[in-house]
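*Asks:* give me a model of this one.
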Amino acid sequence: MNSGRLQRRGRLLLGAFGVSAALGAPAAADGWSVAGSLSQSFEGDTNLTLDPNDDDGAFGSTTSLGLRFSSETSRTSFVISPGVTARLFTESSSSDNPTSISPRLSSRIDHRVGAFDIGGGFIFDVRPTAFSELNDLELGAPDLEVIDQDATQISFRADAAIGYQIDSGNRFNIGPNFSIIRYTDDSDALSPSTTFGVSGGYSHQLNSRLALTAGLGARYVDTDGTPSSKDVLVDTNVGVRGQISDRFTLDGAIGLSFQNSRDSASGSDNGIGFTTDVDAAYAIRDDLSLSLVASRGIEPSASGGLETRTFVGASVSHLINTRESVDFNFGYSSQDDFAGFTGDTDDSQFQTGFGYSLSVTPEIAARIGYAFRWVPSGRDEAMSHKLTLSFSGDRVFQP
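*Replies:* So this is what the prediction gives:
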């Protein structure tokens, strides 16, 4: 399972604690560093868009280039990371070869003043809805039913937080967050949204390894579509994070989301939903590990209104030697209209696969992988087989 899935965190509680975690350890040394990354992958997919009527394969090429400029002092950390991803697909039965270029820019600054931690950051992202997330089952991907729309998604997300260390075992965080998502004019089936929110979190350190957490937040989501909607959500959760034993780590929370929605077509409505976010890892042996990720949350839908998104993923990784490793993974995701504790789960997808990774040099890595994807019959059954070969490299230009 790729690193993006294993880095998933809760939108309320775990996000609020991110600033304190980043500032928890002083930088090792002052000064600037510049690093670059380049990756290239080639793939063949028997059914790229998971169309139940598609029997023709597609071949793709993806190139990603990124830079990271960072400055570290004993009290302040600053990072800015520009990047771009280019994708090309060639379908065996069509003269149309879809291409996309997706720029991305992110930045974050954290500063410590006495017992206070102050931080904030943003992510600016431009990507086509077509093909951009087909290979990512992680929470937050565009809706499966509109994935093929010929449109560009432009998003900007920002957050800030202030953390206060009450004493050696207790910490409090609070901060605002904002996001705006827009689509190009040819995306009639997609609905732009604007979100304003505030969240707070509290953690109590039980011992050197384990902490109890609690969170509370509120969001206002304005979706401009047909119909349009204005939603107010209040989220609350409790959780635990830390190292349960020498081999077992856990970071998770469970909670409830209360919603009041005003829809231009159906009027006002209220609902309640269950939310969870779990990231666990267990080292069976020094060379064999098991990871589990589970998420369930309520977010604005690309096609308008709110929806419940669920993701469950697991992976097993085996380190053959210092240069080689193999892994097996499984994932399930679903998206359905938010309707309290229950809802339709026809819009779901399963994926399983395995991969082999090789460190060619300390800076260059290669990987070959296979993935099987399946959409069950509830949304017109479809499946695909995918083979991927990729190369990646990282280089620090200035120590």
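*Asks:* please make it C-alpha for all contacts and neighbour counts, starting now.
*Replies:* OK.
*Asks:* which ones are touching Ile118?
*Replies:* 19, 110-112, 160-163 (C-alpha atoms under 8 Å, 6 or more residues apart in numbering).
*Asks:* counting contacts, what elements does the longest helix along the chain pack onto?
*Replies:* Identified as the longest helix of the chain according to DSSP state H is helix 18-23. When contacts are defined as 3 or more C-alpha pairs under 8 Å, 6 or more residues apart in numbering; DSSP states H and E, helix 18-23 sits against strand 99-113, strand 116-128, strand 152-167.
*Asks:* circling back: pull the most distant pair out of the contacts of Ile118.
*Replies:* Arg112 and Ala160 (13.7 Å; C-alpha to C-alpha).
*Asks:* does Phe258 really touch Gly271, like I thought?
*Replies:* Yes. The pair Phe258 and Gly271 passes the contact test of C-alpha atoms under 8 Å, sitting 6.0 Å apart.
*Asks:* Proceed likewise with the subsequent sequence, for comparison:
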Amino acid sequence: MSARPRVSDAQRRALLGVRHRLAGPGARTVAEAAGAVVGLHATDPATVFLSAAARLAEPTVAEVERSLYEEHTVTRLLCMRRTMFVVPTPLVPVVDVSTARAVAARERRGFVAEVHKAGWSDARLAAAERLLLAALAERGEATAVRLTADVPELREQLVLAPGKSYESRISVGSRLLRVLAAEGAVRRARPSGAWTSARFRWTLAEPHATDLAPAEARSRLAREYLAAFGPVTVEDVKWWTGWTLTDTRRALAAVETVEVDLDDGSVGLLLPEDHARAPSPEPWVALLPSLDPSSMGWRRRGFYLDPELVPALFDRNGNIGPTVWADGRVIGGWAQRADGRVAHRLLVDPGAEARARVAATVGELTAWLGPARVTPTFRTPLERELAAD
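*Replies:* Predicted structure coming up:
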């Protein structure tokens, strides 16, 4: 018989609700909402706003925009699993050193290989890069279209995945901006359209100086993840960070943890200060957007997601769509229709009281979205069906 303490699935769901600011008092700031889950997924621009809104005590689009583009209390960067996140700005050096720098190096290598195939020399690329940064410094903020007008050779098209079914074309300038953003030289400013738009303006970024060693940064990020998502397995940590198994084990070895038995038979890791906690939140529901960090925070998801729901709620690449939650479980999905109304479908019956809370939350989200229209980049079977009804 194991001498380890047990953390049940019910306890894990209670921890999820309280830690992720989905149960009880909402977060006071966007940075607090992001920090509750380490970072908000930002592949879809709208996800940042919807994830923050689900966690804020007083959610507004303006508050998220101020945090991103004026006060800079949160920062967007390409990091864990080569995924875009918005993280609290004080955490940026940890995320940068532990994950983002390796991602940026990979982005640079891939880009250089692409332009070499297109006949560019290293000298030509370096000259074009200097001209782009100079144009951006002069303008302060500019769209990719404006910058490629300033540096015409950046309009040249690169063919990505030639001959594949997903072949695409992108300008050298757009691809270069992505690389420079990954390296921290430039950052995304306000989009040229609505808050749901991915057509960002660009501006020069202020460097985040740090003397953190990679091993220390990885251990600090592992601790942040444990504080938000624990108990977690080694597999969860490796998957969420995108690290090698060796780096994952070394990072966890540098963090004081408690081993616990989980209901699925695996061994989880928990921070010692969390071991005695047994929150009992009031009943809660939430409508979370596609790729929300609470939906995508673990590799093993059985404690909050019935495997039978996966085909309806995920696309073929493992991206989750918009979900309906009740008391720490995924119970259905939602979508916005062309007329602006939010439609939902429950795939699990949570009982009459929870159904009523979900219906009220659906009405609140419809009103909050107003004239905005949100269509996930990665569309799932249930989201498509609900949006078309």
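*Asks:* give me the TM-score for these two chains.
*Replies:* Scored against TM-score structural alignment, normalised by the length of structure 2, the superposed chains reach a TM-score of 0.27; 167 aligned residues with a C-alpha RMSD of 6.6 Å.
*Asks:* list the contacts of the longest helix of structure 1.
*Replies:* So helix 18-23 of structure 1 is contacted by 110-112, 117-120, 161-163, 173 (C-alpha under 8 Å, 6+ apart).
*Asks:* before we move on, the earlier item: same drill for Phe258 and Gly271 of structure 1, tell me which one is more crowded.
*Replies:* Set side by side, Phe258 of structure 1 and Gly271 show more neighbours around Phe258, with 17 against 14, by other C-alpha atoms under 10 Å.
*Asks:* find the nearest non-adjacent residue to that one, please.
*Replies:* Spatial nearest neighbour of Phe258 of structure 1, excluding adjacent residues (C-alpha to C-alpha, 6 or more residues apart in numbering): Ile272 at 4.6 Å.
*Asks:* that neighbour - that's part of a strand, no?
*Replies:* Yes. Ile272 of structure 1: assigned to a strand according to DSSP: H, G, I helix; E, B strand; the rest coil.
*Asks:* that one: how many residues sit nearby?
*Replies:* With other C-alpha under 10 Å as criterion, Ile272 of structure 1 counts 18.
*Asks:* got it, and the one 4 residues further on?
*Replies:* Close neighbours of Thr276 of structure 1, defined as other C-alpha under 10 Å, add up to 19.
*Asks:* wait, it touches Ala294, no?
*Replies:* Yes. With contacts counted by C-alpha under 8 Å, Thr276 of structure 1 reaches Ala294, the gap being 7.3 Å.
*Asks:* which helix or strand contains Thr194 of structure 1?
*Replies:* Taking DSSP states H and E as the criterion, Thr194 of structure 1 maps to strand 193-205.
*Asks:* and that strand, what other elements does it pack with?
*Replies:* Short answer (3+ C-alpha pairs under 8 Å, 6+ apart): strand 193-205 of structure 1 packs on helix 13-16, strand 170-183, strand 210-223.
*Asks:* how about 6 Å then?
*Replies:* strand 170-183, strand 210-223 (3 or more C-alpha pairs under 6 Å, 6 or more residues apart in numbering; DSSP states H and E).
*Asks:* which residues does Ser390 of structure 1 contact?
*Replies:* 40-41, 366-367 (C-alpha atoms under 6 Å, 6 or more residues apart in numbering).
*Asks:* so what's it closest to, chain neighbours aside?
*Replies:* Closest to Ser390 of structure 1 by C-alpha to C-alpha, 6+ apart is Ser41, at 3.9 Å.
*Asks:* outside of whatever helix or strand that neighbour lives in, which residues touch it?
*Replies:* Using DSSP H and E, Ser41 of structure 1 sits in strand 31-45. If you take C-alpha under 6 Å, 6+ apart as the criterion, strand 31-45 of structure 1 is touched by 57-72, 385-399.
*Asks:* and Gln351 of structure 1, that one's in a helix?
*Replies:* No. Counting by three-state DSSP, Gln351 of structure 1 is not part of a helix but strand.
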